[in-house]
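Enquirer: need a structure here:
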Amino acid sequence: MKRVVITGQGAISALGHSAAETLEAMREGRCGIGELDIRDVERLSIRIGGQVRGYDPEAEFNRQQIALYDRFTQFTLLAAREAIAQSGLSFSGELAAQSGVVLGTAGGGVNTWDENYRTVYEDGKNRVHPFVVPKLMNNAAASHVSMEHNLKGPSFTVATACASSNHAMGQAFNMIRSGMAKVMITGGSESMLCFGGVKAWEGLRVMSRDACRPFSANRNGMVQGEGAAVFVFEEYESAKARGAEILAEVIGFAMTSDASDIVMPSKQGAARAIAGAMKDAKVNPEQVGYINAHGTGTAANDKTECAAVADVFGHHADRLMISSTKSMHGHLIGGTGAVELLACIMALKDGVIAPTIGYEEPDPECALDVVPNEARDAKVDVVLSNAFAFGGLNAVLALRKAP
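Expert: The predicted structure is shown next:
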């Protein structure tokens, strides 16, 4: 089995237009959630989100590209460029044939769906742009990343709601570990902060009107975000041979299904995924120093996740740090695990634990160290990243400090 390391990272989110900007905001405990600036916002009852601000597509892409790239694809391409540039890799010949792309997204081109439904139903037009289908399809981002960087190996998209990115990164990890690929570009993206996207989520009645406060007793729901994060996963020996900077090592992955309810989370399903990732990584509970929680800020998720962590870690749970960065960037749905992996890498590489901001009142059902409101300096060697999705699909990654 090959060892797998991360040699590049890129991001764009409500916290910044690069991985560095996003991480700086996490260190500062900055909140990227604010009033939505979208069409027909006055018709929404939920009017906040983790929106990417100050973004101009025309500064990044030409007119022909914009006609073909939905917002989620644009975000992915920008993050991928940053990650691949940091890795120092260039794909040609045999390396191109052995390198691929696995990305996660729940909704794909939601902005494109929204705009074209308006064109047909509201404006009464009978024709849409000929590129609507290739623009909105879930695999658009993965396909465009493969084309832009000449990646000719295994490439596809994973759509498992809020666990999409973790499932995608887990597949990328296993492909390199098994020898199927040398390099995988992986992560995820989402952009559904448009009228239809927000209106659909309103119907679930799980959204907060004012803030995301994971683990706080007065939490009142989740807040949507948008953006992308992309990583370069690479076989360790080849990364070492070319002198690449290694950001972290991926050491384990597990996925489970609750097989119980389409929206309510299961403590048992989450616990099996957490324990499975540690077993795959061959680490004990006392070796794990930090967990980036799924931590959506809903009553059901937070208490279920804390109970699962407590069950798996037992008395070691008292010495474990756990935080939810969704409090800062919002819930990126299919892209959320990717942005949250940045916080895991920061914990290992820089010794900085991203905080859970907005924490106001202790909740006896979430009685763990949730790193409230301010980042913390701490030395950790092993971290976990949790993702628990609607449909009862769970995916947990384990990472270790760079070798």
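Enquirer: from now on I want contacts and neighbour counts done on CA atoms only, so please keep to that.
Expert: Will do.
Enquirer: who touches stretch 25-37?
Expert: Residues from elsewhere that reach stretch 25-37 (CA atoms under 8 Å, 6 or more residues apart in numbering): 14-16, 47-51, 211, 223, 225, 325, 327-330, 343, 352-357, 373-375.
Enquirer: how about a cut-off of 7 Å?
Expert: The contact list for stretch 25-37, computed with CA atoms under 7 Å, 6 or more residues apart in numbering, reads 14-15, 47-51, 328-330, 354-355, 357, 373-375.
Enquirer: and these, which two are the farthest apart?
Expert: Farthest-apart pair in the contacts of stretch 25-37 is Arg47 and Ala375; separation 27.8 Å (CA to CA).
Enquirer: Glu340 belongs to a helix?
Expert: Yes - under DSSP: H, G, I helix; E, B strand; the rest coil, Glu340 sits within a helix.
Enquirer: for it, give me its contacts.
Expert: Neighbour list for Glu340: Asn292, Thr325 [criterion: CA under 7 Å, 6+ apart].
Enquirer: how does it look with 10 Å?
Expert: Residues in contact with Glu340, defined by CA atoms under 10 Å, 6 or more residues apart in numbering, are 165-166, 229, 292-294, 324-326, 329, 331-332, 354, 385-387.
Enquirer: could you identify which of those has the most neighbours?
Expert: Ranked by neighbour count (other CA atoms under 10 Å), those have Ser165 at the top, with 39 neighbours.
Enquirer: one more to line up against the first:
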Amino acid sequence: MSNPAGRRRVAVTGVGLVNPFGGSAADFFTRLMAGESAIRLYRHPASPAPLQQPAMHCPLFDAEAVLGRPLAAVTDRYSQLGIAAAFSAWEDAGLPRVGAGSDDYGVSWSTGVGGTLTFERGYTDFYVHGKDRAHPLSVVQAMNNAAASHIAMQLGLGSACLTYSVACASSAIAIGEAMRRIQAGESQLVVAGGSEAPLSFSVMRAWEAMRVVAPADEASAPGCCRPFQAGRGGLVLGEGGAALILEDWEHAEARGARIYCELAGYGQSCDHTHLVKPDSGGQVRAIRLALREAGLAPAEIDYVNAHGTATREGDPAEIVALRELFGEHAAGLRVSATKSMHGHLLGATGAMEALITALAVARGEIPPTANLTEVAEDCRGVAHVMGAGVRMPLRAAVSNSFAFGGSNAVLAFRAVS
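Expert: Prediction:
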């Protein structure tokens, strides 16, 4: 089956993630629908100076239990989170772990800061503990393509194995480029997503220094990330991994796979204006390209999973873009920013939000922006989903990912007809 443009259609047949609550992607989505925040005050366990920040941490994740001791022993946490998410998505897609290898199946993965915990361990070993050599596996644990390579090796995937690092747009780009490979017939199936373990002393301090991290104490941490809120205080870092199994539609139907929805469009643009300040014009271009490829009119989009980081400049820029592109339809366009509950996973955030958007389309349920009680004046003009989630049939939805460096990536998902 081909789409109207003659390219192969792309099905989402599996979803998997590592999340702070434990359990499946479906369980995680249910908790998001209830507006439950996973953000807590995180105390860095080995910082050379006291460090506490609100963060989304995955304390229940046991790498040895999921991956086995040998693999866990030779991988950085960001790889461990990614491999576990890929395994979960693979199982969800009904694919066999034993004898599953195929030269027509590949990997498209992403990370922003890669093995930062490995780098920090080396620094601490030298300058704090006085050791005279680094861990012998430091290079292969820290490299940005380690997670993708391990996923390919563990699942026996012989098609292209690629890693993208484009700041906070990384995993949306990884998913979009995987879509391109399937459309072109280069791969029948791609494990696409991203993983991030940014809760190192250096990364947390670096983001704090930019003055964009939400202030919080123990009691206020769950509600401190408030996208689009009047008086919002900033973003919250998160760790985790998320994966989608993307598959050629005919291949999925032939093996009797369950299809969640169609990944129908992908748009990418560059702001070309400023390294960190978002530009609404660039965002509009990316959304328009995604809709054009999907063959969707703006009025057919029922939900936008916003990039919405709760920063002073980022949130209104995105709302301006939505109002410009969607016009009169914007007033009834459902919008939410799920970072309010799972934090900002940097290079993995686009995959987490793509997974949430795909489930929203498949289930006919839209999660809310948690903690949003009063929409800021500069963020009005769309139908913000506040409090708890809403249930309604969705024809199509988009997931926005906008990054430092001016890179914008948008994914469009369409319901199975």
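Enquirer: quick one: TM-score?
Expert: Scored by TM-score structural alignment, normalised by the length of structure 1, the superposition of the two chains gives a TM-score of 0.96; 403 aligned residues with a CA RMSD of 1.7 Å.
Enquirer: can you list the buried residues in stretch 43-55 of structure 1?
Expert: Ile46, Arg47, Ile48, Gly49, Gly50, Gln51, Val52 (16 or more other CA atoms under 10 Å).
Enquirer: and the third one, what pairs with it in structure 2?
Expert: So the one you mean is Ile48 of structure 1. Aligned counterpart of Ile48 of structure 1 in structure 2: Pro54 (TM-score structural alignment).
Enquirer: please tell me I have it right and its match contacts Ala216.
Expert: Yes - look at Pro54 of structure 2 against Ala216 with CA atoms under 10 Å: they come within range, at 6.2 Å.
Enquirer: show me what Glu340 of structure 1 lines up with in structure 2.
Expert: Using TM-score structural alignment, Glu340 of structure 1 sits opposite Glu353 in structure 2.
Enquirer: and that match, how far is that from Leu244 of structure 2?
Expert: According to CA to CA, to the nearest Å, Glu353 of structure 2 and Leu244 of structure 2 sit 11 Å apart.
Enquirer: which residues sit in contact with the residue mapped onto Leu189 of structure 2 from structure 1?
Expert: Aligned counterpart of Leu189 of structure 2 in structure 1: Val183 (TM-score structural alignment). Val183 of structure 1 makes contacts with 4-7, 89, 91, 95-101, 151, 153, 172-173, 175-176, 232-236, 238-239, as judged by CA under 10 Å, 6+ apart.
Enquirer: likewise Ala286 of structure 2?
Expert: With CA under 10 Å, 6+ apart, Ala286 of structure 2 has these contacts: 266-271, 292, 400-402, 407-411.
Enquirer: closest to Pro136 of structure 2 out of those residues?
Expert: Distance to Pro136 of structure 2, by CA to CA, is smallest for Ser407 among the contacts of Ala286 of structure 2, at 35.3 Å.
Enquirer: quick one on the thing from earlier: now, the buried residues of stretch 43-55 of structure 1 that are in helices?
Expert: Using DSSP state H, no member of the buried residues of stretch 43-55 of structure 1 falls within helices.
Enquirer: distance to Glu245 of structure 1 for those residues - can I get that in a markdown table?
Expert: Below are the buried residues of stretch 43-55 of structure 1 laid out as a markdown table (distance: CA to CA, whole Å):
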| residue | distance to Glu245 of structure 1 |
| --- | --- |
| Ile46 | 43 |
| Arg47 | 42 |
| Ile48 | 38 |
| Gly49 | 35 |
| Gly50 | 31 |
| Gln51 | 31 |
| Val52 | 29 |
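Enquirer: what's the closest of these to Ala310 of structure 1?
Expert: Using CA to CA, Gly50 comes nearest to Ala310 of structure 1 of the buried residues of stretch 43-55 of structure 1, at 29.8 Å.
Enquirer: look up how far Thr76 of structure 1 lies from that closest one.
Expert: Taking CA to CA, one finds Gly50 of structure 1 at 17 Å from Thr76 of structure 1.
Enquirer: what do we get in structure 2 for Val132 of structure 1?
Expert: Aligned counterpart of Val132 of structure 1 in structure 2: Ser138 (TM-score structural alignment).
Enquirer: and the spatially closest residue to that match that is not a sequence neighbour, what helix or strand is that in?
Expert: Nearest residue to Ser138 of structure 2, sequence neighbours excluded (CA to CA, 6 or more residues apart in numbering): Thr118, at 6.3 Å. Using DSSP states H and E, Thr118 of structure 2 sits in helix 116-127.
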